[in-house]
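In: With the sequence up front, the predicted model follows.
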Amino acid sequence: MITASPNFWRGKQVLLTGHTGFKGAWLALWLCQMGAKVTGISLPPNSMPNLFTLANIAQMTNSHSADIRDADAVSNIVTKVQPEIVLHLAAQALVRHGYKDPLGTFATNVMGTANVLNAVRGVNSVKALVAVTTDKVYKNLETGRAYKEDDQLGGFDPYSASKAASELIIASYRDSYLSEQGIAVASARAGNVIGGGDWSEDRLIPDAVRAWDSDLPLEIRRPNAIRPWQHVLEPLNGYLVLAEKIYTDSSLAGAFNFGPQAHEAATVQKVIELANRLYGCGSVLWGDGTAGPHEAGLLSLEISKAQEILDVTPRWNLLETMERTMGWYQQQRSGVNADLLCDADIAAFSSAQKV
């Protein structure tokens, strides 16, 4: 069971797309903490407050405000920076927003990913690229079986379909261009992430914190929906270790699932009841599952490939994940600096034992 290696990342030139987002900001912090030289490409943060600003990530990184849908802008930055490793996280990452703006979702997640992959063609400094997709890339028949990396791709809603399509593009660029250029390309499919520092709209824990801090009830549409919840550091560790492994052994390039153990998948209701108890305040209005557009009721991932090949295994169970998440928000609200809270969680995670 391994954690990202500071010895590997120290001094590495890393290009990180989406560094102003929730997961991207955490990843930028961790990379900088390990001594990597991080260049970020992203749109401005999409919420106020946001972790990128609170943790002063712009001061730690070579930060570029650019849209991955702009192929020339992406290519120019890649050519100038000459990165050794590319971590592609920039995306339209919300299912319900995908229903509202399908064309924007496809443009960002499909063509944006193609632009990033195309930008590294002919850039000899690049040795490894990890493109992050989602657990929702699978054709979800809701049979109760956890999905494996070789299961059929699909997508009922525009967001899921866009991410499944991006998987085909990732594989196509790997097979058609990048592997013969010496660039190892992998995709990472992660379950639902939670953790301190997320204020995005239409996400479960941020919605809860906003409602309860405003003394409003939290409205839950689908309390019985089951998801593979995990702390944000779990998949980020997976992305980092995956990049390390394919950097030194390109034969490992391919798709990897990152999530909790299958039995740790939990209902929205269980997560919110834990969050409410730990936060110590707030009320909840439970829906009957009929409001809003279609969303999958059941989703879980098979993670044995990551465990066996990468030695990446979950470290925090759902209870500890929720304790650390709600504690992060409580401490930040009381005045503790966001970067210090993140540093503490990274240190604790790095020394934790597997669940």
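Out: Great, that's in hand. Numbers count the residues shown, from 1 in each chain.
In: From now on I want contacts and neighbour counts done on CA atoms only, so please keep to that.
Out: OK.
In: Now do the contacts for the residue of the chain most remote from its centre.
Out: In the chain, the residue that sits farthest from the middle, by CA atoms, centre = their mean, is residue 215; the gap is 29.6 Å. By CA atoms under 8 Å, 6 or more residues apart in numbering, the contact set of residue 215 is residue 282.
In: For it, give its distance to residue 282.
Out: Between residue 215 and residue 282 the distance is 7 Å, computed by CA to CA, to the nearest Å.
In: ok, and the closest non-adjacent residue to residue 156?
Out: residue 139 (7.8 Å; CA to CA, 6 or more residues apart in numbering).
In: no no, residue 102
Out: residue 158 (5.7 Å).
In: Tell me which residues touch the one you found, please.
Out: Residue 158 sits in contact with 95, 98-99, 102, 105-106, where contact means CA under 8 Å, 6+ apart.
In: can you do 10 Å?
Out: 94-106, 164 (CA atoms under 10 Å, 6 or more residues apart in numbering).
In: Farthest pair within the residues you listed?
Out: 100 and 164 (18.6 Å; CA to CA).
In: Who has more neighbours out of the two?
Out: residue 164 (24 against 11; other CA atoms under 10 Å).
In: check contacts around that one.
Out: Applying CA under 10 Å, 6+ apart, the residues contacting residue 164 are 109-110, 133-139, 152-155, 158.
In: Equivalent analysis for residue 55, please.
Out: Contacts of residue 55 by CA under 10 Å, 6+ apart are 25-26, 29, 197, 337-342.
In: Quick check: it vs residue 22, distance?
Out: Residue 55 is 11 Å from residue 22, by CA to CA.
In: Residues that sit against both of the two, list them.
Out: residue 197.
In: re the thing from before, shared neighbours of residue 215 and residue 282, anything?
Out: With CA under 10 Å, 6+ apart as the test, residue 215 and residue 282 both reach residue 209.
In: sorry, back to before: widest-spaced pair of the contacts of residue 164?
Out: 109 and 152 (19.1 Å).
In: Take this one as well and set it beside the first:
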Amino acid sequence: MGLEQGSVENLVIMTGVLPNHNFWRGKNVLLTGHTGFKGSWLSLWLTEMGAHVAGLSLPPVTEPSLYSKLPEPSNSYIEDIRDRSALLKIGEAGSPDIILHLAAQALVRASYDDPVGTFSTNVLGTVNLLEYTRCLPSARVVVVVTTDKVYQNLEHPFPYRENDTLGGHDPYSASKAACELVVASYRESFLKGAGVAVATARAGNVIGGGDWAADRLLPDAVRAWSFQKPLLVRRPEARRPWQHVLEPLSAYLVLAERLWETPQLAGSYNFGPVSHEAASVRQVIEIARSAYGEGEVIYGDSADGPHEAGWLALETAKARHSLGVMPRWTLEQAITRTMTWYRDLANGADAHDLCKAEISEYEAAA
């Protein structure tokens, strides 16, 4: 396995750690963005571990949505995080111990259509959440999810580290970089002194069953191929750090656990595939087409549409060494599982059962 001298530290890093069910049992958790793709998976996982989940989010933005196919959290608030008064309603659900902030406008191309909404949701929404946290004597941990796109992307073939320069060409990336600055300011100015450990999580491109968002690669593929239509791929040579949705969600949960135990670990963390690993859109689609069993693809020439980064990779050494987090599924496994999830759903399987089984299989993976 490549371990050096049987080191226990290396053993932990090589096998990776998982969320601790005993830790989460009975915890009061505020989850923003719980109606979204990642939020729906995370709400289910937390509930399965025995956490008391209060969710705050806008209604699902897609039809169908994974949220509508899963049990609601114990307290669900359909509110706009840009409205500070909306957060006060959560007090009815009890004071949260841990806050997981996923609510966001999360699409690059949509940010060109609505830059004001993107900045107000991703920046002001985070300000509102952190202001709310300042008033919570119960809160001990906050994990704010941003993106791998927070870095000033120089299009070089080297992975970005947590201390690299922040930036953003498109409104989405810039809004998330600004969100990072907001979090750092609140951490140093207010929350660290109040005993609240705050971290940001920068995850790579996420795939998995239950995502029906527009302008996302595998959902677009499923939509096209299910109707026997060709999939048009704009930028087939663009490279990204792809990962199954359960990889970053597991990392967020482990990060929250570590912050609870060791607040000094507060800061920013990259989560993604093994360092330096990035795959092209073309590679992902060819694996997906093989797993799906059919599908026509038309590859574009990368000239159409607004600017999008051509190369992006993350250095994840900090997460491995400080948290013991590393991926459990390969890219091929992640893609195959994603396409199988959609195919099984189309054949009559229950989404709740599919998600529960996937979580169990992830936890059992070595």
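Out: Alright, I've got the coordinates. Here the structure is a predicted model, which is why all the values come from computation and not from measurement.
In: Superposed, how do the two chains score by TM?
Out: Once superposed, chain against chain, the TM-score is 0.97 (TM-score structural alignment, normalised by the length of structure 1); 351 aligned residues with a CA RMSD of 1.0 Å.
In: one step back: which of the contacts of residue 158 of structure 1 fall within helices?
Out: 95-100, 102-106, 164 (DSSP state H).
In: Please pick the buried ones from these.
Out: 95-98, 102, 105-106, 164 (16 or more other CA atoms under 10 Å).
In: JSON lines please, covering these and showing distance to residue 33 of structure 1.
Out: Output for these, formatted as JSON lines (distance: CA to CA, whole Å):
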{"residue": "95", "distance to residue 33 of structure 1": "32"}
{"residue": "96", "distance to residue 33 of structure 1": "34"}
{"residue": "97", "distance to residue 33 of structure 1": "33"}
{"residue": "98", "distance to residue 33 of structure 1": "34"}
{"residue": "102", "distance to residue 33 of structure 1": "37"}
{"residue": "105", "distance to residue 33 of structure 1": "32"}
{"residue": "106", "distance to residue 33 of structure 1": "34"}
{"residue": "164", "distance to residue 33 of structure 1": "32"}
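In: of the residues you listed, closest to residue 232 of structure 1?
Out: Out of those, the member with the shortest distance to residue 232 of structure 1 (by CA to CA) is residue 95, at 18.3 Å.
In: so what's that closest one up against?
Out: So residue 95 of structure 1 contacts 102, 105, 136, 157-160, 202-203, 293-295 (CA under 10 Å, 6+ apart).
In: Nearest residue to the counterpart of residue 300 of structure 1 in structure 2 in space, please, no chain neighbours.
Out: Per TM-score structural alignment, the equivalent position to residue 300 of structure 1 in structure 2 is residue 313. Distances taken as CA to CA, 6+ apart place residue 159 nearest to residue 313 of structure 2, at 4.4 Å, with adjacent residues excluded.
In: Residue 193 of structure 2 in helix, strand or coil?
Out: coil (DSSP: H, G, I helix; E, B strand; the rest coil).
In: Alignment lookup: it to structure 1.
Out: Counting by TM-score structural alignment, the partner of residue 193 of structure 2 is residue 180.
In: isn't that match right next to residue 174, touching?
Out: Yes. Here residue 180 of structure 1 reaches residue 174: they are 8.4 Å apart, a contact under CA atoms under 10 Å.
In: These two: which is more packed in?
Out: Under the criterion of other CA under 10 Å, the comparison of residue 180 of structure 1 against residue 174 puts residue 174 first, with 22 against 10.
In: Residue 298 of structure 1 versus the residue nearest to the more buried one when sequence neighbours are not counted, what's the distance?
Out: In this structure, residue 174 of structure 1 finds its nearest non-sequential neighbour in residue 185, 5.9 Å apart by CA to CA, 6+ apart. Distance of residue 185 of structure 1 to residue 298 of structure 1, computed by CA to CA: 29 Å.
In: between the two, which one's more packed in?
Out: Neighbour count, other CA under 10 Å: between residue 185 of structure 1 and residue 298, residue 185 has more, with 29 against 20.
In: which helices and strands does the one helix or strand the more buried one maps to pack with?
Out: In the assignment (DSSP states H and E), residue 185 of structure 1 maps to strand 184-190. In terms of contacts (3 or more CA pairs under 10 Å, 6 or more residues apart in numbering; DSSP states H and E), strand 184-190 of structure 1 is packed against strand 85-88, strand 128-132, helix 158-173, helix 233-248, strand 255-258.
In: tell me, the last one lands on which residues of structure 2?
Out: Put plainly, it is strand 255-258 of structure 1. The aligned range for strand 255-258 of structure 1 is 268-271, by TM-score structural alignment.
In: for the second one, same thing?
Out: Aligning strand 128-132 of structure 1 against structure 2 (TM-score structural alignment) gives residues 141-145.
In: tell me the average deviation of that stretch from structure 1 after fitting.
Out: Average distance, stretch 141-145 of structure 2 versus aligned residues of structure 1 after superposition (mean CA distance after the TM-score superposition for structure 1): 0.2 Å.
In: and the residue farthest from the centre of structure 1, what pairs with it in structure 2?
Out: Match for residue 215 of structure 1 (TM-score structural alignment): residue 228.
In: how about the helices of structure 2, start to end?
Out: Under DSSP H, structure 2 gives helices at 8-15, 21-24, 37-48, 84-88, 108-113, 115-119, 125-134, 171-186, 217-226, 246-261, 281-292, 317-318, 331-346, 351-364.
In: and the ones you listed as a markdown table, adding distance to residue 275 of structure 2?
Out: Listed next are these as a markdown table, based on distance: least, CA to CA, whole Å:
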| stretch | distance to residue 275 of structure 2 |
| --- | --- |
| helix 8-15 | 13 |
| helix 21-24 | 28 |
| helix 37-48 | 23 |
| helix 84-88 | 38 |
| helix 108-113 | 24 |
| helix 115-119 | 30 |
| helix 125-134 | 29 |
| helix 171-186 | 21 |
| helix 217-226 | 22 |
| helix 246-261 | 14 |
| helix 281-292 | 18 |
| helix 317-318 | 7 |
| helix 331-346 | 13 |
| helix 351-364 | 21 |
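In: Fine by me, we can end here.
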